[in-house]
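Colleague: okay, here's the prediction I keep looking at, along with the sequence it came from:
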Amino acid sequence: MTLPRTAMDRDDEDDVEKALLSAMAAEARAYISSFSWCPDIRRIELTFGVGGVVALFLVDFVSAIGGEDDRLWVVVGDIPSAYMVVDGQRPGPALENYCDLMEDWAAAVLSGSLAQAEVFPVAAAATRQNAEDLLRRVASLRSDFVPLAGMD
């Protein structure tokens, strides 16, 4: 696991934050490794994180998945975990993409069309309450954290 200087090695980062982000890195590794198609992991780099809330990792693989993608974004936290293809994105746009994926799932649940929808599979019961809770959480991510991650 690689945690960049800007996030983990700064003198002003406290031990609690470091421990939370390290635990989230382990969670990201376990999440992506749970898929049968996941190749061996070369490294996991924290690109943005707020301990215990949300963390975005860039996962580099030893070999490409299906001959195409040799790295993926992985999001973990107090939100549903997800992975996304890296298309030259920076952390801010990657978190925006995550928000879009979660909103698509919630909209499909609320409209009753989840079975027919082509949305990212969220590991949560497809209930109105879960969809509404996720939409509130995504709104918070967009307003409070995406700007911190940077949109350039």
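Modeller: Nice, I can see it.

Colleague: CA atoms for contacts and neighbours, from now on please.
Modeller: Will do.

Colleague: any chance you could list what contacts the biggest strand by length in the chain?
Modeller: Counting residues, the longest strand in the chain under DSSP state E turns out to be strand 54-65. Contacts with strand 54-65, where a contact means Cα atoms under 8 Å, 6 or more residues apart in numbering, come from 21, 24-25, 28, 37-49, 70-79, 91, 95.

Colleague: can you flag the buried ones in those?
Modeller: For the contacts of strand 54-65, a burial check counting by 16 or more other Cα atoms under 10 Å picks out 21, 24-25, 28, 39, 41, 43-49, 70-77, 79, 91, 95.

Colleague: below is an additional structure, to be compared with the one above:
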Amino acid sequence: MTLKPDLSKTFEWNKYFVNAGASDPDAKSIEALHQEARAFLESFAWCNSIIEDRIGFVCPGIVGVFLFKFVVTTKEREDWVWVLTGDIPPAYIACEDSPNPATALDAYIGAMQEWVEAAERGAATGHLIPVNVDPTPENAARLKVRLDFLDEKTLSGYGEDLKA
């Protein structure tokens, strides 16, 4: 079982969407990111059922960082995982070293940068975080632009959270 993440840095999805989502002009985009994250997690055989879903933060159309509590099929126990979706390859990040949304995004960026570096060199990527495109230098360049943007424009505002 993973460590429980810092829930004070997240919002219950249903409460968020009822309270803020109805008046948010980006509500449809945010809901689409959430649905993509749920579908991504549910695509894994080890995810039996989602018990709770929370929103970490969202930049509509760019990235959504969601937290899910779910039942693991192999051991019938509860677990937590971050799922990131958007204009990036979807991925999940374990909570052990990522207690809050900013650290989850930071871990995602780091893992994806390893993939970018390997793809740029033409090296094997099978042992790295899965990416839903071929590991070509062109795909690496496109992903690198997105990762740099997330690092410089999004994470720069979460300095204190990154110290967790």
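Modeller: Good, I have the coordinates. Here the structure is a predicted model, which is why all the values come from computation and not from measurement.

Colleague: re earlier: now the longest strand of structure 1: buried residues?
Modeller: By neighbour count on 16+ other Cα under 10 Å, the buried set for strand 54-65 of structure 1 is 54-61, 63.

Colleague: just the angle between the helix ranked longest in structure 2 and strand 63-72, please?
Modeller: In structure 2, assigned by DSSP state H, the helix with the most residues is helix 101-121. For helix 101-121 of structure 2 against strand 63-72, the angle by axes from the mean of the first three to the mean of the last three Cα atoms, to 10 degrees is 100 degrees.

Colleague: name the SS class of the residue nearest to the spatial centre of structure 2, please.
Modeller: Nearest to the geometric centre of structure 2 sits Leu84, at 1.8 Å (Cα atoms, centre = their mean). Three-state assignment for Leu84 of structure 2 (DSSP: H, G, I helix; E, B strand; the rest coil): strand.

Colleague: map it onto structure 1.
Modeller: Using TM-score structural alignment as the criterion, Leu84 of structure 2 maps onto Val75 of structure 1.

Colleague: how far away is its match from Pro147 of structure 1?
Modeller: Computed as Cα to Cα, to the nearest Å, the Val75 of structure 1 to Pro147 of structure 1 distance reads 16 Å.

Colleague: trace the longest helix of structure 2 over to structure 1 and give me the residue numbers.
Modeller: Under TM-score structural alignment, the match for helix 101-121 of structure 2 in structure 1 covers residues 91-111.

Colleague: so for that stretch, what gets flagged as buried?
Modeller: Buried residues in stretch 91-111 of structure 1, defined by neighbour count with 16+ other Cα under 10 Å: 91-96, 98-99, 101-110.

Colleague: where's the aligned residue in structure 1 for Ile30 of structure 2 relative to Asp14 of structure 1, distance?
Modeller: Correspondence of Ile30 of structure 2 to structure 1, assessed by TM-score structural alignment: Leu21. Counting by Cα to Cα, the gap from Leu21 of structure 1 to Asp14 of structure 1 is 11 Å.

Colleague: not counting sequence-adjacent ones, nearest residue to the match of Ile30 of structure 2?
Modeller: Nearest residue to Leu21 of structure 1, sequence neighbours excluded (Cα to Cα, 6 or more residues apart in numbering): Gly51, at 5.0 Å.

Colleague: residue in structure 2 matching the one you found?
Modeller: Aligned counterpart of Gly51 of structure 1 in structure 2: Pro60 (TM-score structural alignment).
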